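> sequence and predicted structure below; questions after.
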Amino acid sequence: MADEDDIPAAEPVLTTEPLSRAIGERYLTYALSTIMHRALPDARDGLKPVHRRILWAMRRLRLSPTGGFLKSAKISGDTMGDFHPHGDAAIYDAMARLAQPFNMRYPLVDGQGNFGNIDGDNPAASRYTEARITALTEALLEGIDETSVDFRPNYDGRLEEPVVLPAAFPNLLANGSSGIAVGMATNIPPHNLDELIQGAQALIADPDIADDALTALIPGPDFPTGGVIVEDPASIREAYRTGRGAFRTRAKWQIEDLGRGGWQIVVTEIPFQVAKSKLIERLAELINLKKVPLLADVRDESADDIRIVLEPRSRTVDADQLMGALFRNSELESRFSLNMNVLIDGKVPKVCSLKEVLRAFIDHRREVLQRRSQHRMDKIDARLEILEGFLITFLNLDRVIDIIRYDEDPKRALMAERWGKKHKRATDEKDYKSPPEQKGELSEVQAEAILNMRLRSLRRLEELELVAERDALVAERAGLAALLADPAAQWARIGEELDTVRKLYGKHTELGRRRTAFAEAGEAVEISAESMIEREPITVICSQMGWIRAMKGHVDLSVEQKFKDGDGPRFAFHAETTDKILLVAANGRFYTLIGANLPGGRGMGEPVRLMVDLPNDTAIVDLMIWRAGEKLLVASTAGDGFVVASEEVLAQTKAGKQVLTLGDGVKTALCRRTHGDTVAVVGENRKVLVFPLIQVPEMTKGKGVRLQKYKDGGLSDAITFTKSEGLSWKDPAGRTRTETDLRLWEGNRAATGAMAPRGFPRDNKFT
């Protein structure tokens, strides 16, 4: 015999195929497996395979709603070992979700122990928690032993598992579902069971019911955490019609009076799938970042219910404005996206409308009804066959006893005997009727039943009971046969079954009452810090060195003010605490100050450079009150400029906003409010140019266009005015002069102009 080492090894068989085909086929297999067996729910019972297997395993463990609890580790272990060959952690997470009342509108698992909470905390380990099924799960499983659904072998062929559950109520829409597959996803919100049953019954009554009529019965989702749906009804109808859309949901809140004018806002319900702890963190962040200045503090006083306390900044705050800002900046308002992508008949993924999903459910219920009815008829037929054998026994009792007593093979003898009516039995009972004469052979089933009959069953009352049972079964079978032959009767029966569920879990019950309300959204207003400021008059004073202060009230501007040694007055004007103050710097940047934030007028004020990031070597060109809707003329010392809207120069940060782009050695020359139709420009060379304002473009930022041409020097000042009223200035004596004949200085933009008229100010300024 040759050594094993001498036997040549078989050469491996190699096959070649394009990489794209190999990857494509394998990825398609994986994608189909994910879609069919993991991510998408079945439209009939609303369950994914993992949930269906968990509930089936719990039923096999005899966990009833009124029985004892069992360790979750045992449940997940049995599910994994018998039906779902995946990780026990994934199975336990799926089971825990079925027990969470803040995730499931109608929980299918009754949990005992820590199954997580609305703060986002995870459930305790499976060895610490216990569970059993709920009454609603029993409704999902009702009739499963009556061949109402198909079964298939489990993953190793040892056991069988249901392909789908009978589902006595539309669980898909009642509890919702979410999942992500390969190339598709699903996201279905929970709904109110009472409304769903009304919708299903309306669809049974009128298969062609309009989508709007169905939406009138099912107006929107009913989230387990409550809240208020503020989505437009037209958008909801469109979402239900197409199977895609979104539902905007807000927290439910109320004002709590604290007495003496004080109040606070209490949030009692939050949007679905929003973790309360993260919501509190977000609200605290808004307070720290001062994004919602109307909010002073947030406290979580929740116990078993939600109680989030929001403290306003002051008593004068408008509660609607505060909540509007919070809705806009936090998860107190969220959107739930609808993507009704489900498996039709457990095989075909499809994005369905609300009507199509309900149709899939009631069609499934009809099939369940037919299969259960047929199963019951088969059971009745089997029982009637045995009853016929028993009645033959009573009619021919002596012969039956004789065969059993003396025949070597009584079973064969009973089957071979030709049975007939032996004699009329005398009876004193008026209501008793002897069964009709029966002739023929006994079947094997009947013979076996007769041989297994107890002697005590041979008494006369038992015969009466058998006759009554037979008559009842015959009547029941006739009713079932009529039901299977009449579609209208089947739909009526389905409606009655739905009514039974509705009576148990309808709106009149604690579990069935609607939790999510409907309301109009209103307008969520962004609240700024200025809206909180009390409006009061002030006088703004800024020195030559940039020390600024705000004196209370409108003081006389001609009164001399005190300044530091070496400093003097520069800007002084009347304003209000609610005003925004524009600071125009020589570097082309605009800074924004709030009147209420300026230092008080008792001292010398504070350097403005502490309030904004103004470089030390940059001069202040102008300080003015900002007004909405105004146009500003800005220009550089090089003679370039443009018109800019006042809204474009507001700065949101201390760094300011770059509006005027400047070259080397060029600075901001001026910023003037525009009025009228004409521009007058004067250069350092004392030449004046007058041209139409329309020739100056409006920009948001940049260098601008040339206003006046200079051979030497640059721009000194510019002003806008109405040409018909003339150009005015003050002469060296302080008198106001007005020139209406401007033909000498008129021209087009970027011209050189002509020498200023006699008496024009020596500082080359119009004002």
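Received, thanks.

> going by C-alpha atoms from here, please, whenever you check contacts or count neighbours.
Fine.

> now do the strands in the stretch 1-150 of the chain.
Using DSSP state E, counting those that start in this stretch, the strands of the stretch 1-150 of the chain run over residues 70-71, 109-112, 130-133.

> can these go into TSV with extra columns for distance to Gly595?
Formatted as TSV, these follow (distance: least, Cα to Cα, whole Å):
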stretch	distance to Gly595
strand 70-71	67
strand 109-112	59
strand 130-133	63
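
> which one of those strands is the most hemmed in?
Sort those by mean neighbour count, taking mean count of other Cα atoms under 10 Å, and strand 130-133 sits at the top with a mean of 24.

> contact partners of that strand?
Residues outside strand 130-133 that contact it (Cα atoms under 8 Å, 6 or more residues apart in numbering) are 55, 58-59, 63-65, 67-72, 108-113.

> what about that strand, distance to the chain center?
Distance, stretch centre to chain centre, for strand 130-133: 29 Å (Cα atoms, centre = their mean, to the nearest Å).

> what does stretch 181-198 give?
13 Å.

> and Ala488, which of the strands of the stretch 1-150 of the chain is closest to it?
strand 130-133 (34.0 Å; Cα to Cα).

> right, and Val269 touches Trp253 too?
Careful, residue 269 is Glu and not Val. Yes - the pair Glu269 / Trp253 is scored as a contact, 7.2 Å apart, by Cα atoms under 8 Å.

> contacts only, for the closest residue to Arg250 other than its chain neighbours.
Among residues not flanking Arg250 along the chain, Glu333 sits closest, at 4.3 Å (Cα to Cα, 6 or more residues apart in numbering). Neighbouring residues of Glu333 by Cα under 8 Å, 6+ apart: Arg248, Thr249, Arg250, Ala251, Pro271, Phe327.

> take this one as well and set it beside the first:
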Amino acid sequence: MGKSLIPPGGGDDNNIEPVDLKSALEERYLAYALSTIMHRALPDVRDGLKPVHRRIMHAMRLLRLNPDQAYAKCARIVGDVMGKFHPHGDQAIYDALVRLAQDFAVRYPLVDGQGNFGNIDGDNAAAMRYTEARMTDVATLLLDGITEDAIDFRPTYNEEDEEPIVLPGAFPNLLANGSSGIAVGMATSIPPHNAAELCDAALHLIKKPDATVEELVAMVPGPDFPTGGILVEPAEQILEAYRTGRGAFRLRARWHKEDGGRGTWVIVVTEIPYQVQKSRLIEKIAELLIAKKLPLLDDIRDESAEDIRIVLEPKNRSVDPELLMESLFKLTDLENRFPLNMNVLSHGKVPNVLSLRDVLKEWLEHRKEVLIRRSRYRHGEIEKRLEVLGGYLIAYLNLDEVIRIIREEDHPKQQLMDTFSLTDNQAEAILNMRLRSLRKLEEFEIRKEFDALTEEKKQIEELLASDAKQWQTIGWEIANVRKKFGPDTPLGKRRTTFAEAPNHDVSDIHHAMIEKEPVTVVVSEKGWLRAMKGHLADFSALTFKEGDKLKLAFHAETTDKILIFTTGGKFYTIGANTLPGGRGHGEPVRIMVDMENDQDIVTAFVHNPAGKLLLASHEGNGFVVPETETVANTRKGKQIMNVKAPDEAKICSRITGDHVAIVGENRKLLVFALADIPEMGRGKGVRLQKYKDGGVSDIRTFAIEQGLTWQDAADRTFTRSKDELAEWIGARASAGRMVPKGFPRSGRFS
């Protein structure tokens, strides 16, 4: 008998219902994910706010915290938001409120704070019982028309009250203040922009609804961060980001060189990238200084007061300030990338990644809907008032009869309605009139108001009937916002400027980040590498592991790149500064790079970008390669010479001169012109010398005018002139002739 899904009874088991765990989890997780996306993490494209911010604004409006009113304690605002609208923690609400007041976090603050609201160093705001707040002009623009049926309300979480689904949003808040949030399976990241530029783009879109993103980007050239900085992203990348709604912006700190007299100078940083904590930035630079990662920098000081002032002292006067800053940009948050991912709730319902044009279009559509709803509401209010005024006029024309009816009749309201054909509202209004308003002047005032309202009603009806008039009105509203936050106002002035990042040679920047010190690179036969401090003159004192010995050693600087050539024809690149120190026996090369186990090191040397190398395999194939082609950027190395087993790469020598001398294991020497060997970036090469059996023993390049030189085992130097080499000079790929008298038995030139 199979197990029952229903658990054993425990008293009243009428309510037990078997549920499949998988479907239950899916259903509940989906509900959680949707709630996070819709009600927490993503902003609405229409007002640019998340629910918590919208609820803060609404609560502040109900508390009448207008820009011209007194401040109220933040604790009171947070209490109202939490108690009536937002059933979450008070600290979360207060954090959101604080951020809306920080001028370094929000481009156009929605909250005007009084007290300690935190700073750019990352210090927190004071507790909510100490701080006070009220709304700013931007917030009042967002709320403008909320009482005129401009938007829908929904019941709050306990259904005791109502809250707005979206704000009327007369300010382009989504793009002007930006937004960021992480939902489930999606995120949003929108940088702040300049409101005047957004208004210009919106006005252009009203005039030309099919405007392209290129036209709009001409007016909104890029983000405008509250902390300023310099945008060094290429224009075409910015355009692409706005077209697709995804991208990133490279933002750099603003700096200038300040002369200190007698040739000394310092660099002063006055603006840092958005969302970078100043204190953390300075700590990071100080850590790099101590770790000797910034050899061009001597000291860093924070001299900031109200404005940012970070002072950087160079190591000496000859340091290039541009290069010093490039090294800092590369290693620290003085340069960062701000992502753009315009993932917003489109029409308040669907999460969608929108382009710049789509975002502005949806905002304009929302503004149109708000205008129509407000106009209809006003139309209704005017009709109600005109009805009452009509009743008043009838009362004035028949004042004595009205007074008689009110004084003598038992049911004056019904009698008034029957006698003068009044509506219920009109009769009620007449009965509620005060005696003082029966004076002569009042009739004139009522006629004036009646005519004015009739004219306004006519205008509203014309507006509601004409699409062109509606867009004209929206354009007028946006133009007013632009005037209020124009480029000539302190708040509206653009803070982030544009520039092109200077093109410095990557190797120069690389050098600027490494302290230049002399080292001796030591390579053992078994492939162990190390870097001894200083330039050693005597290599005989070097010690190795048992059974290992010196393969080669050479002098270098810590700023150099070391190239390693292996028998598999691959080149690997290692920074001399990354080599293990000389205290032990170093480390095996296979730990530093991904070198195959069946390959060995042929040679290692300091990279010279201007140099050329002659590569040769054991079987006598070879070619010339420019040294710049051999630099590998990854651990995997770079395959330059193609060799198939049993052949292997055997020789790599730097080229000097115009001729090649090659000697085989058969002790035959051949001399031919270097020009006969092709220059390639990669390949097998061409035949250099012909052998019946065996292969290459050694190769040397030399200048024919100076002759060929070699040393024998007793360190004696032999030189053969051009004429003396005549019988060995031949065509490339020929066999050559037996080596001249005095050539070393080792078959090598040195």
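Good, I have the coordinates. Quick caveat, the model's predicted, so the values are computed rather than measured.

> superposing both, give me the TM-score.
Remark: TM-score between the superposed chains equals 0.78 [TM-score structural alignment, normalised by the length of the second structure]; 667 aligned residues with a Cα RMSD of 4.7 Å.

> state the distance from the residue nearest to Arg250 of the first structure to Glu301 of the first structure.
The gap separating Glu333 of the first structure from Glu301 of the first structure is 20 Å, by Cα to Cα, to the nearest Å.

> sorry, back to before: translate the residue nearest to Arg250 of the first structure into the numbering of the second structure.
Residue mapping for Glu333 of the first structure onto the second structure gives Glu335, with TM-score structural alignment as the criterion.

> secondary structure class for the residue most central in space within the first structure?
Most central in the first structure under Cα atoms, centre = their mean is Phe336, positioned 2.1 Å from the mean C-alpha point. Counting by DSSP: H, G, I helix; E, B strand; the rest coil, the backbone at Phe336 of the first structure sits in strand.

> tell me who's in contact with it.
Applying Cα under 8 Å, 6+ apart, the residues contacting Phe336 of the first structure are Pro189, Ala246, Phe247, Arg248, Thr249.

> could you redo the last one with a cut-off of 7 Å?
Going by Cα atoms under 7 Å, 6 or more residues apart in numbering, Phe336 of the first structure touches Ala246, Phe247, Arg248.

> who wins for most neighbours among these?
Phe247 (21 neighbours; other Cα atoms under 10 Å).

> my read: it touches Phe272, true?
No - when contacts are counted by Cα atoms under 7 Å, Phe247 of the first structure is not listed as touching Phe272 (10.7 Å).

> where exactly do the strands run in the stretch 201-350 of the first structure?
228-229, 244-250, 252-259, 262-269, 295-300, 308-312, 333-339, 341-344, 348-351.

> can those go into CSV with extra columns for distance to Gly495 of the first structure?
CSV is the format used below for the strands of the stretch 201-350 of the first structure (distance: least, Cα to Cα, whole Å):
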stretch, distance to Gly495 of the first structure
strand 228-229, 30
strand 244-250, 29
strand 252-259, 35
strand 262-269, 34
strand 295-300, 46
strand 308-312, 43
strand 333-339, 28
strand 341-344, 22
strand 348-351, 26
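
> nearest to Ser728 of the first structure, of those?
Across those, closest to Ser728 of the first structure is strand 295-300 (Cα to Cα), at 51.0 Å.

> who's in contact with the closest one?
Contacts for strand 295-300 of the first structure (Cα under 7 Å, 6+ apart): Leu283, Ala284, Ile287, Arg307, Ile308, Val309, Leu310, Glu311, Pro312, Arg313.

> how about JSON lines for those, with distance to Leu442 of the first structure and neighbour count added?
Output for the contacts of strand 295-300 of the first structure, formatted as JSON lines (distance: Cα to Cα, whole Å; neighbours: other Cα atoms under 10 Å):
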{"residue": "Leu283", "distance to Leu442 of the first structure": "82", "neighbour count": "23"}
{"residue": "Ala284", "distance to Leu442 of the first structure": "85", "neighbour count": "17"}
{"residue": "Ile287", "distance to Leu442 of the first structure": "89", "neighbour count": "17"}
{"residue": "Arg307", "distance to Leu442 of the first structure": "75", "neighbour count": "18"}
{"residue": "Ile308", "distance to Leu442 of the first structure": "77", "neighbour count": "21"}
{"residue": "Val309", "distance to Leu442 of the first structure": "81", "neighbour count": "21"}
{"residue": "Leu310", "distance to Leu442 of the first structure": "83", "neighbour count": "22"}
{"residue": "Glu311", "distance to Leu442 of the first structure": "87", "neighbour count": "18"}
{"residue": "Pro312", "distance to Leu442 of the first structure": "89", "neighbour count": "21"}
{"residue": "Arg313", "distance to Leu442 of the first structure": "93", "neighbour count": "16"}
